[in-house]
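**Q** heads up, no residue letters with this:
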């Protein structure tokens, strides 16, 4: 019987021993493991099997991990975890810029690899409005009525939809639109945007957003380093490009220097 969509992980690693180790660790999560030795075959497996998670080695013959991640991101919303012996910050940023969600240095501890993977897979996909929040008392930008009449800022919307300055995010369908045009966001970009929309004008620090991307319950390494913060900056930069949001004169995401990010003021 073939695998059901989302119940497998594709491991792309050219070293036989490391590939077997990664497969063993991730197999402990109850996922079927499809292990391949190069990027071309890995992309083909992602397209055929629709995995929930993909691990990608950076240094491989043929197409390298960065190009592999780009090709995977073009066809899949699976989590991408890059593994590499390179410890230069620019490599981590290049990996995140290629669409990766996490970047793990070799040699890694199996326990940490598993914890990072578990944290990714635990990230909530659908965040419902708490029952304790009454209609009319939700944070700015949250539409709480089942159906609302159109206003100058938002078209008729379902419960829980987030809207700000022409950007509409639906947590249930994971659809994001800007002025009616649907945008193609990575999962990390979606989660950052959702967090900022829910926070309104309250500033979210880079450390806070880095922990959000690592997932609730991540306890192996709660420390947030400079590479983590730079990773958030890369994701925010990519998000701004897709939203056509000018950092110098933002309509949506405003930088609070030395602190983090918040929503820009609502347009009149």
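**A** Everything's here; your move. Since the model is a prediction, treat every value here as computed from it, not as a measurement. Numbers count the residues shown, from 1 in each chain.
**Q** for the rest of this, base every contact and every neighbour count on C-alpha atoms.
**A** Noted.
**Q** skip the chain neighbours and tell me the closest residue to residue 75.
**A** residue 47 (6.8 Å; CA to CA, 6 or more residues apart in numbering).
**Q** comparison target below:
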């Protein structure tokens, strides 16, 4: 028997919250509505939801801060629902960990499509079957039997969603991990920004530009440099995208 999915609707407008809740309930979710950021964070810690819809304008805590705190305790899908239409607001929402951004007013049918698109995306860092992960090899040339990928000083375990730099674990958001895993799985190959959008976000949301990829990669590179300042594994290929160089120093 498949466990029922859990959703938390964070919305201070009662009518809007009820409408979203009815839609998600019909889609098979067990739904809880929270009208404040404080209540939302408490419910999320208690229920470990699969999905959160998040209004940015809340009476107590700004929704961006709520999203940031969600990412500290949960790897659930987060869809921001906001009347803020500027691209910078969308980028901020995605930067702090949202998976999608839907501008109000929106149709419930569009929200339903966005939710469906997110759940077609694997929750683990599994790569598409058409892009198999390289087989890691140990120092003696034998194939490693665990799921580690990467190079000597940088290793990823997609199943555990763990990243080690020089043997020390570093903390990445889900988007940062997925970007790194996708690049590491294609060593020496230039991956276009558009390809990263499709592979990592896997959603109908199309930002006004691919700048959101650069924002997340800048954060990722900053964390990698903090752990190993003498290495630069991710190269920017101007006008195209990014390349993972496993042996670069």
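**A** All right, it came through fine. Fair warning: this is a prediction, and the values are worked out from it, not measured in the lab.
**Q** the residue nearest to residue 75 of structure 1 maps to what in structure 2?
**A** Under the alignment (TM-score structural alignment), residue 47 of structure 1 pairs with residue 45 in structure 2.
**Q** what segments of structure 2 are helices?
**A** Taking DSSP state H as the criterion, structure 2 carries its helices at 14-26, 37-47, 63-73, 87-95, 108-119, 174-184, 193-196, 211-227.
**Q** and the second one, which residues are buried?
**A** Neighbour-count burial for helix 37-47 of structure 2, counted by 16 or more other CA atoms under 10 Å, picks out 37, 40-41, 43-44.
**Q** so what's the residue count around residue 220 of structure 1?
**A** Residues lying near residue 220 of structure 1 (other CA atoms under 10 Å) number 12.
**Q** quick one: contacts for the spatially most central residue of structure 1?
**A** Of all residues in structure 1, the one closest to the mean position by CA atoms, centre = their mean is residue 188, 1.5 Å from it. Going by CA atoms under 8 Å, 6 or more residues apart in numbering, residue 188 of structure 1 touches 101, 213, 235.
**Q** ok, the last one touching residue 97?
**A** Just to be clear, that refers to residue 235 of structure 1. Yes. Counting by CA atoms under 8 Å, residue 97 is a contact partner of residue 235 of structure 1 at 7.3 Å.
**Q** neighbour count for the two, which is higher?
**A** For residue 235 of structure 1 versus residue 97, neighbours defined as other CA under 10 Å are more numerous around residue 235 (22 against 18).
**Q** what does the more buried one align to in structure 2?
**A** In structure 2, residue 235 of structure 1 lands on residue 216 (TM-score structural alignment).
**Q** next one: its match from residue 200 of structure 2, what distance?
**A** Separation of residue 216 of structure 2 from residue 200 of structure 2 (CA to CA, to the nearest Å) stands at 11 Å.
**Q** again, but for residue 88 of structure 2
**A** Distance from residue 88 of structure 2 to residue 200 of structure 2, by CA to CA: 20 Å.
**Q** which of these two has more neighbours?
**A** Using other CA under 10 Å as the criterion, residue 88 of structure 2 and residue 200 rank with residue 200 on top: 23 against 11.
**Q** who's in contact with the more buried one?
**A** Contacts of residue 200 of structure 2 (CA under 8 Å, 6+ apart): 175, 178-179, 182.
**Q** swap the cut-off to 7 Å and go again
**A** Contacts for residue 200 of structure 2 (CA atoms under 7 Å, 6 or more residues apart in numbering) come out as 178-179.
**Q** against residue 183 of structure 2, how distant is it?
**A** From residue 200 of structure 2 to residue 183 of structure 2 the distance is 11 Å (CA to CA).
**Q** what's the answer for residue 78 of structure 2, then?
**A** With distances taken as CA to CA, residue 78 of structure 2 is found 23 Å from residue 183 of structure 2.
**Q** which part of structure 1 matches stretch 74-86 of structure 2?
**A** The aligned range for stretch 74-86 of structure 2 in structure 1 is 76-88, by TM-score structural alignment.
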